[in-house]
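1. Return atomic coordinates for the entry below.
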Amino acid sequence: MIKTIDINCDVGEGIQNEHLLMPYISSCNIACGGHFGDANSIDKTIQLAIKNNIKIGAHPSFPDKENFGRKFMQMTDEDFTKSIQNQLDLFLERLATFNVKIHHIKPHGALYNAITVDEKLAVLFIKSTKKYLKDTFLYVPYNSVIEKIAIKNNINIKYEAFADRSYNDDLSLVSRTYKNALLVDETTVLNHILNMIKNEKVKTVSGMETAIKVDTFCVHGDTESAVEIVKYLYQNLEKEGFKID
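-> Prediction:
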């Protein structure tokens, strides 16, 4: 029996490679104005996703285009909530013009990393997004603070792992300031994924095998070899008995 596997990509971020990525993935996370994006870029990316029959998600972040949402921002609760909701309102408004529904929400960059460990911010994020998550999945890392708070609030989650990133022993991602943070070789990425699927474990940078649960794997759209990686995964996961869907 062929098992299905979800490969997601962060898109609509100005890289302009969406048309090359989408034939090989099954869901996408579209930047909605926080770290990148406006109505025009969102519309173009939605159209491509519809054309390729891709599940469509929103990719909100700290409102920080200067640092591409990859630096932590100190914000008041009110400003944070307003920013996240403005991004999601814009995204849903654009989706409505194409008469399609949102499948998931996946936070971006520094926000994603922060709510993985910061309970106060994770609670605020859930409060800010709960009304948008009624029939929608939230992509979360396994064994994270945001996972536990989402479950407590009866939010549907999907566990996400990163196909193109290295892990520390505590399942945090290796900082992008280190050379070994990104996995760019296609075979390395495939083996990384297969270990997580088949053994429910991830090999960390120290060589330790740590337990992990995964429903969806992310390949960052701005990783240098992103197109080659998703194409290689599409071809080779099928040989291993997995269909990307």
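2. CA only for contacts and neighbour counts going forward, please
-> Will do.
3. gap between Ile54 and Asn191?
-> For Ile54, the distance to Asn191 (Cα to Cα, to the nearest Å) stands at 24 Å.
4. which residues touch the residue most central in space within the chain?
-> Per Cα atoms, centre = their mean, the C-alpha nearest to the average position across the chain is that of Lys106, at 5.1 Å. Contact analysis of Lys106 by Cα atoms under 8 Å, 6 or more residues apart in numbering lists 29, 57-60, 112, 138-140.
5. this one next, for a side-by-side:
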Amino acid sequence: MRIDLNADVGESYGQFTIGEDDALFESITSANIACGLHAGDFNVMRKTVEKASRKNVSIGAHPGYPDIQGFGRRDMAMPPREVYNAVVYQIGALKQFCAIQGVPISHVKPHGALYNTAAVDVGIADAIAEAVYDTLPDAYLYGLCNSELMEAGKRIGLKTAGEAFADRRYTAEGTLCSRLLSNAVLRTYEEIEKQVKDIVLKKQVRSVTGELISLQADTICFHGDGEGVAHNASTIRRALEEAGVRFSALGGLT
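-> Next up, the predicted model:
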């Protein structure tokens, strides 16, 4: 049994540090690097690419809505063609930093509100898939398991990877609970470990209202700005290893 462990990284901005990137690079196999619109900047992007390369961690672009103040977690009424342009713009920026370092971009994963919209909105999902296909046709498209984004990727001919979340609660429909809800995020290590084990070992997750949802996850996400995320990722990786799980990036770098 194999699984990819990914985390959202490179989300610091100027003098403000967000996340535990250095520690996370010791546990994850894939890194979703912010591309400057929801978080990150040109200095942070280059440094993060360099760090991921040194640690042999597979690199992915993490494009979001142009919303630094809201960290890309607020809905925006952007039409599909504008979403396409924004995603192409962000992938292009990271792609050039990777080219300078001589490392590939192996996947693309939308961020935050853009990710959640693409999970249910066919037009936005198609726009993102088209942007990835036009810029990185050999890359994996990461998206919520059983989502419209995964279907859009398959339609256009991309490799897709179903993603599940270590620390987010699910609705009965299999989408992520809104962060506006007080119980949308799992807070304790015990809760997070149980959810990850259920996803990886049992191919299921329990919704916030008690239903069991079947899913086939190729990759598990740890939010880079989550409290204690580096400790959680490291400890859960060890627990899964003890259960016989192996870890590798989908792009084959680790």
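6. okay, Ile54 and Asn191 of the first structure: which has more neighbours?
-> Set side by side, Ile54 of the first structure and Asn191 show more neighbours around Ile54, with 20 against 13, by other Cα atoms under 10 Å.
7. Kindly state which residue of the second structure is aligned to that one.
-> When the second structure is aligned by TM-score structural alignment, the residue opposite Ile54 of the first structure is Val57.
8. Also Asn29 of the first structure?
-> By TM-score structural alignment, Asn29 of the first structure lines up with Asn32.
9. so who does its match touch?
-> Per Cα under 8 Å, 6+ apart, neighbours of Asn32 of the second structure: 6-10, 59-62, 108-109.
10. Name the member of those residues with the most neighbours.
-> That'd be Gly60 among those, by other Cα under 10 Å, with 33 neighbours.
11. Just the element for that one, please.
-> For Gly60 of the second structure, the element it lies in under DSSP states H and E is strand 58-62.
12. Tell me which helix or strand comes right after the longest strand seen in the first structure.
-> Identified as the longest strand of the first structure according to DSSP state E is strand 3-11. Next along the chain after strand 3-11 of the first structure, taking DSSP H and E as the criterion, comes helix 18-21.
13. returning to that earlier point: between the longest strand of the first structure and strand 55-59, how big is the angle?
-> 40 degrees (axes from the mean of the first three to the mean of the last three Cα atoms, to 10 degrees).
14. what residue of the second structure takes the place of Leu171 of the first structure?
-> Counting by TM-score structural alignment, the partner of Leu171 of the first structure is Gly174.
15. Which secondary structure elements does the longest strand of the first structure sit against?
-> strand 27-31, strand 216-220, strand 242-244 (3 or more Cα pairs under 8 Å, 6 or more residues apart in numbering; DSSP states H and E).
16. most tightly surrounded among those strands?
-> strand 27-31 (a mean of 28; mean count of other Cα atoms under 10 Å).
17. which residues of the stretch 101-250 of the second structure fall in helices?
-> With DSSP state H, counting those that start in this stretch as the criterion, the stretch 101-250 of the second structure has helices at 112-120, 122-135, 148-156, 189-202, 229-242.
18. Which part of the first structure matches the third one?
-> It refers to helix 148-156 of the second structure. Helix 148-156 of the second structure covers residues 145-153 of the first structure once aligned (TM-score structural alignment).
19. what's the distance between that stretch and the middle of its chain?
-> 17 Å (Cα atoms, centre = their mean, to the nearest Å).
20. Would you mind listing the buried residues in it?
-> 145-147, 149-150 (16 or more other Cα atoms under 10 Å).
21. Of these, just say which sits nearest to Glu200 of the first structure.
-> Within those, proximity to Glu200 of the first structure (Cα to Cα) peaks at Glu147, which comes in at 17.4 Å.
22. any chance of the helices of the stretch 101-250 of the second structure in JSON lines, plus distance to Gln69 of the second structure?
-> As requested, these are exported to JSON lines (distance: least, Cα to Cα, whole Å):
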{"stretch": "helix 112-120", "distance to Gln69 of the second structure": "13"}
{"stretch": "helix 122-135", "distance to Gln69 of the second structure": "22"}
{"stretch": "helix 148-156", "distance to Gln69 of the second structure": "26"}
{"stretch": "helix 189-202", "distance to Gln69 of the second structure": "28"}
{"stretch": "helix 229-242", "distance to Gln69 of the second structure": "22"}
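23. Which of those sits closest to Leu94 of the second structure?
-> Comparing those by Cα to Cα, helix 122-135 comes nearest, at 11.3 Å.
24. Which neighbouring elements make contact with the closest one?
-> helix 80-101, helix 112-120, helix 148-156.
25. Which one of these lies nearest to Phe71 of the second structure?
-> helix 112-120 (8.1 Å).
26. contacts for that closest one?
-> Residues contacting helix 112-120 of the second structure (Cα under 8 Å, 6+ apart): 64-65, 72-75, 109, 124-125, 128, 143-144, 147-150, 175-176.
27. Return the distance of the aligned partner of Val245 of the second structure in the first structure relative to Lys198 of the first structure.
-> The alignment partner of Val245 of the second structure in the first structure, by TM-score structural alignment, is Phe242. As defined by Cα to Cα, Phe242 of the first structure lies at a distance of 11 Å from Lys198 of the first structure.
28. before we move on, what about Cys28 of the first structure?
-> Cys28 of the first structure is 24 Å from Lys198 of the first structure, by Cα to Cα.
29. what residues are up against the closest residue in space to His35 of the first structure that isn't next to it in sequence?
-> Closest residue to His35 of the first structure apart from its sequence neighbours, by Cα to Cα, 6 or more residues apart in numbering: Lys65 at 4.3 Å. Contacts for Lys65 of the first structure (Cα under 8 Å, 6+ apart) come out as 34-36.
30. if we take those residues, which one ends up nearest to Lys134 of the first structure?
-> Once Cα to Cα is applied, the member of these that ends up nearest Lys134 of the first structure is Gly34, at 22.2 Å.
31. Could you measure from the closest residue to the closest one other than its chain neighbours over to Leu183 of the first structure?
-> Distances taken as Cα to Cα, 6+ apart place Pro63 nearest to Gly34 of the first structure, at 4.1 Å, with adjacent residues excluded. Applying Cα to Cα, the value for Pro63 of the first structure to Leu183 of the first structure is 27 Å.
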